[in-house]
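[1] sequence first, predicted model second:
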Amino acid sequence: MNEVSAIELFLQAGIVVKSVMIVLIFASIISWIIIFERYIFFRKANENRFIFEDKFWSGTDLNDLYSELDGLDVDLIGSTSVFKNSFKEFKRISNRGRLTDMDLEGLNRSMRVSIARDEEDMNKNLSILANIGSVSPYIGLFGTVWGIMGSFQGLSDATQATINAVAPGISEALIATAMGLFAAIPAVIAFNRFTSKADSYLQTTTIFAEELASIFYRESVKQKDDL
């Protein structure tokens, strides 16, 4: 079926089937907008994480690294966000004196809050993809059933029952199912892919937070030994 015949089927379809097709086209457009936005988001997030962690583990002064991040006018995410928020709290506490167990717990809580916010950012709009992926086939099926019902209704009114009498109506109806799958399949694939990326990214961020907490703990032990 070429593009022209598909357009012709759409124009010849009844109002209900045509409405179903319009809804599915709209859902597909929304799905692809989210897919491209999430793709760019995860690509930038990974690039920034690699750059930051290379600097962090290179032995650079953490105060200089914090100052560099603090001067950026962008929303940070992942290990950069965890480091900036927790190190800011660490500096504030250190200026007050030696670190206590309560201070360390406060730093850990700050990191957990950052990770929770990252999780919210990572999963942004993914529920929309999930809904499009799960609902679109049923919307398309509804359009197909409605169109086939109309075809057989027309067949009952015809003087001669032939396949040519119902074929156009059935073709119009089946294209609704095809459009439902066209909207659903990319949404489901993208949802699974981005969910996996988010889980992997958050796991990496959690590991970094634990390593950073160990650094803060060693610093607290060092301060106690210096007393």
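    The structure has been received and is ready for your questions.

[2] make it CA atoms for all contacts and neighbour counts henceforth
    OK.

[3] host element of the nearest residue to Lys18 once chain neighbours are set aside?
    Leaving aside its sequence neighbours, Lys18 sits nearest to Phe10 (CA to CA, 6 or more residues apart in numbering; 6.3 Å). In the assignment (DSSP states H and E), Phe10 maps to helix 3-12.

[4] this is the other structure I want to compare:
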Amino acid sequence: MAGIDIFLNYFSRSSFVTIFVLLWLSIYLVVSFTILFSRMAGLSAKQSKEQSTLESLLMGAKNLPNDSVFKKCTISNVSKEKLNIYLSMAEKNATSGLVWLSIIASTSPFIGLFGTVISILETFSGLGSGSSASLNVIAPAISEALVATGAGIFVAIPAYTFNLLIKRKAYELMGILQRQADLLIAMKDEF
């Protein structure tokens, strides 16, 4: 109960800008986790399918499964240009969401800092209107103002980490697809 009272007390003393900043950062945090879970699940499934496709090609299969990126290619009509187009499309799909994670990771600290600056300005403005300017008055207000900066950093760290995790997973998938493309070209040359 004490935690809820502290939380409610903080929001009752906070300005509209501080609450808006914290809400904005909360949305950023939810978006970051949503991108992570959706992209990692999709990329893992795709990577597994493409790895089995690569293994079947290495074992001598002549047809690609319907869930492969290169499903519309056949050994007889494959070309380097066609494969590059499929690779580009697959890379675009694999890296979707990374821009948003980059935006969140880079802007969250600034949004938090903005909330802190506004709170500090309001604190000093209140002090100028007749309150005593002792450390007992200023310290708690500045401490509460720094919550927004802490929240911004708290949101930026997972967003940056998620960006790197998804980028790595996309890189692994693209490596498998590149090996498939190389194998398809080699198989065409054998015919």
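    Sure thing, it's come through. Note that this is a predicted model, so its numbers are computed, not measured.

[5] superposed, what's their TM-score?
    TM-score for the superposed pair, counting by TM-score structural alignment, normalised by the length of the second structure: 0.89. Supporting figures: 189 aligned residues with a CA RMSD of 2.0 Å.

[6] list the contacts of the alignment partner in the first structure of Leu98 of the second structure.
    Structural correspondence for Leu98 of the second structure with respect to the first structure (TM-score structural alignment): Leu126. By CA atoms under 8 Å, 6 or more residues apart in numbering, the contact list for Leu126 of the first structure reads 191, 194-195.

[7] go again with 7 Å.
    Residues near Leu126 of the first structure by CA atoms under 7 Å, 6 or more residues apart in numbering: Phe191.

[8] check which helix or strand Ile35 of the first structure maps to.
    Secondary structure from DSSP H and E places Ile35 of the first structure in helix 15-57.

[9] mean shift between that helix and the second structure?
    With mean CA distance after the TM-score superposition for the first structure, helix 15-57 of the first structure departs from the second structure by a mean of 1.3 Å once superposed.

[10] okay, helices next: where are they in the first structure?
    For the first structure, the helices defined by DSSP state H occupy 3-12, 15-57, 62-70, 79-94, 101-122, 126-157, 163-226.

[11] tell me the angle the fourth one makes with helix 163-226.
    Here the directions of helix 79-94 of the first structure and helix 163-226 differ by 30 degrees (axes from the mean of the first three to the mean of the last three CA atoms, to 10 degrees).

[12] what's in contact with helix 79-94 of the first structure?
    Helix 79-94 of the first structure is contacted from outside by 49, 52, 66, 69, 99, 107, 110-111, 114-115, 205, 208-209, using CA under 7 Å, 6+ apart.

[13] for those, which two are the farthest from each other?
    Arg49 and Leu99 (28.2 Å; CA to CA).

[14] tell me the buried residues in stretch 88-107 of the second structure?
    Neighbour-count burial for stretch 88-107 of the second structure flags 90-91, 94-95, 97-98, 100-102, 104-107 (criterion: 16 or more other CA atoms under 10 Å).

[15] next, format those residues as TSV and append distance to Ile35 of the second structure.
    Formatted as TSV, these follow (distance: CA to CA, whole Å):
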residue	distance to Ile35 of the second structure
Ala90	18
Glu91	16
Ala94	12
Thr95	11
Gly97	6
Leu98	8
Trp100	9
Leu101	8
Ser102	12
Ile104	11
Ala105	13
Ser106	16
Thr107	17
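
[16] ok, of the residues you listed, which one's closest to Gly128 of the second structure?
    Gly128 of the second structure has its nearest neighbour among those in Thr107, at 31.7 Å by CA to CA.

[17] in the first structure, what residue corresponds to that closest one?
    Thr107 of the second structure maps onto Val135 in the first structure, by TM-score structural alignment.
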